[in-house]
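# Sequence and predicted structure below; questions after.
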Amino acid sequence: MPLAVLVLILSIAFAASPLLVPGFGGFDPNQFPIPQDSPPVQPAGYAFSIWGLIYLWLIASALFGLKRAAEWTAMRPALAVSLAIGATWLPVAMLSPIWAAILIWAMLVTALIALVRAPMIDKPWAAWPIGLYTGWLSAASCVSLGLLAAGYGWMSQQTAAYVFVGLAILLAMVVQSLLNRTPTYGLTVIWALIAVAVHNWDSATTGVAWLALIGAVAMVLPMVRSARV
């Protein structure tokens, strides 16, 4: 099977994966030894609506890519692995937050490889949708660690939020600066950070909101620079 066709099939399977767990709205607080009810490391619920755009753009990208067999070859193996893992993530998340965290980091690493290898041509169809996907994974991967840290008592919820929101900002700044292209990556991280700020505003964790807002502002410059390439 041509790899381009496989990526299309996996993109569709990934987008269809929520049908396997209808009604999934995030981890059940009681999946953790210390229940995680409204943890401050997590973005406001509206932020997850970005998945609709991610799914649609990845499918559109894969369809367009059927005409780009040679130019897109380098990025496809890593992207296929990331999407294959992603298609299984929701059922795993229903069973084990630990395995869900391991898988989402595997998704992130392989997506980053695909993003680095994405061609300079066809940006709206190749690099940009992968950037959107990878940007969200960068934030979500750090959130997963924050949930585990607080949920297993390694840190308080507030400390975990500071540590892992900070990690998300640092990771995103490094990736966007080194990549120096694909503004959709930074834009998605900004979206996630603003949602973290919204979630924590007017609460006992307002400091986390300010950290997320500062991170979002800091991401603007490297994102804008990358848009010029």
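Structure received. Given the structure is predicted, the values throughout are model-derived calculations rather than measurements. Residues are numbered from 1 along each chain as shown.
# CA atoms for contacts and neighbours, from now on please.
Noted.
# the longest helix in the protein is where?
helix 127-151 (DSSP state H).
# can you pull out the helices in this structure?
Per DSSP H, the chain carries helices over the ranges 3-16, 50-65, 76-95, 97-117, 127-151, 157-179, 183-200, 206-227.
# Let me have these in TSV, adding distance to residue 42 and mean neighbour count as columns.
Putting the helices of the chain into TSV (distance: least, CA to CA, whole Å; neighbours: other CA atoms under 10 Å) gives the following:
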stretch	distance to residue 42	mean neighbour count
helix 3-16	22	20
helix 50-65	15	18
helix 76-95	15	20
helix 97-117	14	21
helix 127-151	6	25
helix 157-179	8	20
helix 183-200	6	25
helix 206-227	10	19
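# Of all those helices, which one comes closest to residue 38?
helix 183-200 (8.6 Å; CA to CA).
# quick one: the closest one to helix 97-117, angle?
Orientation check (axes from the mean of the first three to the mean of the last three CA atoms, to 10 degrees): helix 183-200 against helix 97-117 gives 150 degrees.
# What lies in contact with helix 183-200?
Here helix 183-200 makes contact (CA atoms under 8 Å, 6 or more residues apart in numbering) with 40-47, 128-136, 138-139, 165, 172, 176, 206, 208-213, 215-217, 219-220, 222-224, 226-227.
# dropping in the other structure now:
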Amino acid sequence: MTAMHGWRKTMNIAGLLLVLIVNTLAQVLPINGVTTGEISDRHHTYVTPAGYVFTIWSVIYLGLIGFVIYQARKDTGNRPAVERISYWFVVSCLLNSAWIFLWHYEKIGWSTLVMAALLLTLIAIYQRIRYGRESRAIGEYSFVQVPFSLYLGWICVASIVNVTVWLQDLGWNGWGIDSRMWAVILLTAAGVLAVAFSYGKKDVPFALVFVWAFIGIGVEQQADTWVRNAAWSLAAIVGAATLWLLAKVIRDRKRWDQSYISR
């Protein structure tokens, strides 16, 4: 292992530790005297999901812990997909931590810009992971592909919410269109993105994040028929499409395995 590889692995571990510490302090300290959820409640929108939906962060962080352990091991840390991520993961950790502070101090505009930068960073990581797809090893899929698929999917959802909060904070009138209608439009666009992207990449975890979010939005927006029905309908549609995709991925994998064995 070269000194550069060792330094990169150490930086990735340090970056994740920073994220975990900052996010923990955001809840137990809390930063600026308010929790992340309390800020969200202050800026409630028609696309805000129920509070329990944010527990997905626990799953994402568990996946990222698995990733930093995987990339730190001698036998897996130098695999092409891991090396291509390079320092992009550290950048994502810095942006994640910066967003927490901006959100807690209600710098909504700046938090939106940082969220956009985090989204672009995760897209860059995702592209590097998927490039070539040299390995079909279960370890690489479980500890590299899945964590970043979930992370990217959730930041797509969070970006929509963050932008909506920002526009609401600015007092934007939606060009005269009712805010509930805008919510339905945004949710529909998110559903199209989820299906198109997951089918194009054959990425089931990415789509599942949207199903989870749509259900949570439907639960939170019980009082509004338009938004509630749109969210639950999209959860059903994307969920059905995801099941079909999962069946296709399993079928294709079996065909690949049989082809490989017969060589």
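Alright, I've got the coordinates. None of these values were measured; they are calculated from a predicted model.
# related to what we said a few turns ago, any chance of the helices of the first structure in JSON lines, with distance to residue 26 of the first structure too?
Formatted as JSON lines, these follow (distance: least, CA to CA, whole Å):
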{"stretch": "helix 3-16", "distance to residue 26 of the first structure": "17"}
{"stretch": "helix 50-65", "distance to residue 26 of the first structure": "13"}
{"stretch": "helix 76-95", "distance to residue 26 of the first structure": "8"}
{"stretch": "helix 97-117", "distance to residue 26 of the first structure": "10"}
{"stretch": "helix 127-151", "distance to residue 26 of the first structure": "11"}
{"stretch": "helix 157-179", "distance to residue 26 of the first structure": "17"}
{"stretch": "helix 183-200", "distance to residue 26 of the first structure": "15"}
{"stretch": "helix 206-227", "distance to residue 26 of the first structure": "20"}
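# which one of those helices lies closest to residue 23 of the first structure?
Checking the helices of the first structure against residue 23 of the first structure by CA to CA gives helix 76-95 as the closest, at 10.9 Å.
# Who are the packing partners of that closest one?
With contacts taken as 3 or more CA pairs under 8 Å, 6 or more residues apart in numbering; DSSP states H and E, helix 76-95 of the first structure sits against helix 3-16, helix 97-117.
# Which among the helices of the first structure is found nearest to residue 25 of the first structure?
helix 76-95 (10.1 Å).
# what sits up against that closest one?
3-4, 6-7, 10-11, 13-18, 20-21, 24, 27, 99-100, 103-104, 106-108, 110-111, 113-114.
# measure residue 113 of the first structure to residue 45 of the first structure for me?
Per CA to CA, to the nearest Å, residue 113 of the first structure is found 29 Å from residue 45 of the first structure.
# from memory residue 147 of the second structure sits against residue 64, does it?
Yes. With contact defined as CA atoms under 8 Å, residue 147 of the second structure counts as touching residue 64 (5.9 Å).
# do you know which of the helices of the first structure lies nearest residue 36 of the first structure?
With distances scored as CA to CA, the stretch of the helices of the first structure nearest to residue 36 of the first structure is helix 127-151 (6.0 Å).
# start and end residues in the second structure for the closest one, please.
Taken onto the second structure by TM-score structural alignment, helix 127-151 of the first structure occupies residues 145-169 there.
# OK, contacts around residue 165 of the first structure?
For residue 165 of the first structure, the contacting residues are 41, 139, 142, 143, 193, 208, 211, 212, by CA under 8 Å, 6+ apart.
# Adding distance to residue 121 of the first structure, write those out as CSV.
As requested, the contacts of residue 165 of the first structure are exported to CSV (distance: CA to CA, whole Å):
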residue, distance to residue 121 of the first structure
41, 37
139, 27
142, 31
143, 33
193, 29
208, 39
211, 36
212, 33
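# closest to residue 180 of the first structure among these?
Set against residue 180 of the first structure, the nearest of these by CA to CA is residue 139 (18.5 Å).
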